[in-house]
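> return a 3D structure for these sequence lines:
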Amino acid sequence: MKILLTGSSGQLGSECKKVLKDDYEIISPNKEELDITSWDKVIMSIDQLSPDIILNCAALTNVDECEKEKKLAERINVEGPRNLAQGAARYDKIIVHISSDLIFNGRKRLPQPYFEDDPTSPLSCYGLTKMESEMAVKQNTPHYIIIRAGWIYGVRGDSFLKQILQLAMKKDQKSIYVVNDQIGSPTWSYRLAQQIKVLIDNRKEGVYHATSEGYCSKYEWAKYFLEKMEITIPVLPCASEEYPTPAIRPLNSILENRQLKLEGLNIMPYWQKDLDIFIDKYGKRLLKGEEESH
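Reported below is the predicted structural model:
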C-alpha cells in the first residue's frame, strides 16, 4: 500500500516515515513539491501519485506564532486539511489527520481527562485552527482517522524539552522557572508514530486520543528530564500568570486514550518510561545540539 505523507521533515512526520517505511511505500513530497494550501496542487498530486492513504502531519505548530500569524495558521492548519480531505473523498481514499489537545479549554476538574466525545472549546488561535481542521475533515470525507495528541517531544524540531535544555545550558543561568499549573501527558513522537501505524494497520476509522499514560505538570516534566540528563540546576515552580505567553494554554491537557483501549489497540506506555528510553538513546546528541539524520 502507498501512503502520501505530508510534513515528513517535521518532528512527527519524520518519525512516521521511519516507522512506516518497512511495510508501506512512502511518498513524502516537501512543501515546494506539494503545497497543501493549493487545492489544484493537492488534487493533481493525489491523481498522479494514487496513494491508498493520505497521512497529514503538516501544520503550523508554533502555538505562539499562530497568535501573530493567524491568516497563515488558517491557511496551513485548516485550508490544507480541507483540501486533502476533499482530495481523499474524490478518489475514495482515507485521510489520517493529526489534531491536538489544545482544542479543549482545560477547565475540566483535575485530574479528570478529556475523552474523544467531549465538547471542544479552544483558548488559542492554534487550538481553534485544529478544531476547525477536524470539522473540515469530517465534513468533506467519510473515511478518516483523526488522532489527537499533545505535549509531543522528539529529537527533531523544536520542543519544550529542547527549550528547557537550552536554558539550562546557558553559562550564567542560575535557575529555571517552569509553570506548575499546566498538566498533561508528555508524548514521544516516535511512540506516537507507532500508534498511528497500529491504527493504519488495522484499517480503523474515527477519532482517537493518543498520548502517553500518566500525567504531570510542565514543572515536573522539566525537573525529571534535567535530573535524568544529569544537569544540576535548580528548577523552580511558577504559575502561568507569572509567565505570560501570546497564546493561552489550557491548565488541563490530559487526554484519555479511551477509544484505543476499547478496541484493544493502545500501545502508549507511561510517560516516564518513554522519556527514559528517549534520553538513553538521544541524550548525548541533545547535549551536542544534534538532530537525527534520515
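> switch to C-alpha atoms for all contacts and neighbour counts from now on
Fine.
> what kind of secondary structure is D280 in?
Secondary structure assignment for D280 (DSSP: H, G, I helix; E, B strand; the rest coil): helix.
> who touches stretch 28-46?
For stretch 28-46, the surrounding residues in contact (CA atoms under 8 Å, 6 or more residues apart in numbering) are 4-9, 75-76, 79-81, 83-84, 87-88, 91.
> one more pass at 6 Å, please.
L5, S8, E79, G80, N83, G87 (CA atoms under 6 Å, 6 or more residues apart in numbering).
> next, format the residues you listed as TSV and append secondary structure.
Converted to TSV, the contacts of stretch 28-46 look like this (three-state DSSP):
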residue	secondary structure
L5	strand
S8	coil
E79	helix
G80	helix
N83	helix
G87	helix
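> sequence B follows; please return its structure for comparison with A:
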Amino acid sequence: MEDKGKNMDLRRMLVTGSTGFLGSRIVREYGKCFQVSGPGHSEMDLCDEASVKAYVDRVRPEVVIHCGAVSDTGWCQEHPEESRRINVDGTGYLARACAEIGAKLIFCSSDQIYFGSRGMEAHREDEAVSPAGEYGRQKLEAEKRCMELCPDSVCLRLCWMYDRERLSEREHGNFLTAFLEALSKKREMVYPVYDYRGITDVNLVVEKLCQTFSLPGGVYNFGSENEYNTYETVRRLLEGLGYSTEKLKKNETAFAGNPRNIRIHMGKAEKFGIEFPKTLEQLLSANERLL
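Okay, here's the model as predicted:
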C-alpha cells in the first residue's frame, strides 16, 4: 500500500462496522494514509436512509468500505426481518448515497452465498447460486442492490478469517486462536470432514483491499483457496508444524447428508494481480509466528 502519511491532503475513507473484526483492522491500517471515518450507530444508522445520506453527504468519502452487518448466521436465520433491515436495506441506502457523490463502494460480502450450491468444485462468481441460509440470501440480495444502485461497486465474497491478535476484549475467538489454545493446553480438537472452505489471514485481506479500489464494478471472490476439508486442513497443519495428531478427532456428523462446499476460485481477481496464498500454505508459512 502506498504510504501517503506525509501528505496533508489525505483521501477520505468511510468504514462501516469499524469496531468489528475486519473493520477495526481496516481503520488501524488505512488510518495511516487516509482520513478515516468510522461512524457509530448514533452517527449513522444503517436502518435509516436519511441518516445514511446525511452522514455520507457531510463526510464526502472517496472510498467507502462497507463491513457493517449482522454476521451471526444463526441470528439471521431466526430473525430474518430484523437482520434484513441492516444487511440488505442498509446496504442499499449506502450504495445509493455513494452513487450520488461518486464514492467508490467496496462491499464486504460472503462465501456463505455458495452454501447450498451443488458440486465439489471451487466456486466462481458467475455461477448460478441459491443460498441455503438466510445470511447468504441476504448477502446475495445486498450485492444486487449495490450493482443496481451503484454499478461501480466492488462486492468481495470473503472467506472465514483469522488472526492471532485480538484488538479488543469483546472480540470472539477465531480459527487460529482456537487452534493455538487447544494446542497449548493439549486439548482434543474436533473438526468436520464434510466441510470445505477457504480460511484466510485477515491481515492479508486488509493489505490487499487497496488493490480493489481500482477494480471495475462487479463481484469478486477475495481470499485463500483451499483444496482440503477442515479436518484435513488441520491434520496437515499439525503434521507440518511437527505436532502429533493424536488429539485431533473427526466430526463426521456435521453436513454428513449434504457436504458443505463454499470454497472459492480466485481466477477473476488474479487477472487484476490480486493473489492470496492457499489456506494451508499460508498457515504453514507462518510457522515461527504461530509458535
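> from the contacts of stretch 28-46 of the first structure, pick the one nearest I152 of the first structure.
Distances from I152 of the first structure to these, taken as CA to CA, are shortest for S8 (15.7 Å).
> now check the second structure for the residue matching the closest one.
Alignment note (TM-score structural alignment): S8 of the first structure maps to S18 of the second structure.
> and K281 of the first structure, how many neighbours does it have?
12 (other CA atoms under 10 Å).
> could you do E171 of the second structure as well?
Applying other CA under 10 Å, we find 12 residues neighbouring E171 of the second structure.
> do the one 5 residues further on as well
Using other CA under 10 Å, L176 of the second structure is surrounded by 18 other residues.
> now the strand or helix carrying it, how far from the centre of its chain.
Per DSSP states H and E: L176 of the second structure is located in helix 175-184. Taking CA atoms, centre = their mean, to the nearest Å, the mean C-alpha location of helix 175-184 of the second structure is offset from the chain mean by 21 Å.
> next secondary structure element downstream of that helix?
Later in the chain than helix 175-184 of the second structure, the nearest helix or strand by DSSP H and E is strand 189-192.
> what ranges do the strands span in the first structure?
Using DSSP state E, the strands of the first structure run over residues 2-6, 25-27, 53-56, 94-100, 144-149, 152-153, 176-179, 183-184, 187-188, 206-209, 216-217, 235-238.
> ok, which of those comes nearest K138 of the first structure?
strand 144-149 (7.4 Å).
> quick one: what's aligned to E270 of the second structure in the first structure?
In the first structure, E270 of the second structure lands on K261 (TM-score structural alignment).
> ok, its match to E134 of the first structure distance?
With the distance defined as CA to CA, to the nearest Å, K261 of the first structure ends up 22 Å from E134 of the first structure.
> higher neighbour count, those two?
E134 (25 against 13).
> map the more buried one onto the second structure.
Applying TM-score structural alignment, one finds that E134 of the first structure aligns to E143 in the second structure.
> cool, and N62 of the first structure?
Aligned counterpart of N62 of the first structure in the second structure: D72 (TM-score structural alignment).
> quick check: that match vs R263 of the second structure, distance?
Separation of D72 of the second structure from R263 of the second structure (CA to CA) stands at 20 Å.
> do the same with V154 of the second structure
Taken as CA to CA, the span from V154 of the second structure to R263 of the second structure is 20 Å.
> E232 of the second structure now?
Counting by CA to CA - E232 of the second structure and R263 of the second structure are separated by 14 Å.
> of those two, who's got more company?
Neighbour tally, E232 of the second structure and R263, criterion other CA under 10 Å: the higher count belongs to R263, 29 against 18.
> my read: that one touches R124, true?
No. Judged on CA atoms under 6 Å, R263 of the second structure makes no contact with R124 at a distance of 9.2 Å.
> and for whatever residue of the second structure lines up with I27 of the first structure, nearest residue in space, chain neighbours not counted?
Matched to the second structure by TM-score structural alignment, I27 of the first structure sits across from S37. Spatially, and ignoring its direct neighbours in sequence, S37 of the second structure is nearest to L14 (4.7 Å; CA to CA, 6 or more residues apart in numbering).
> thanks again, I'm all set now.
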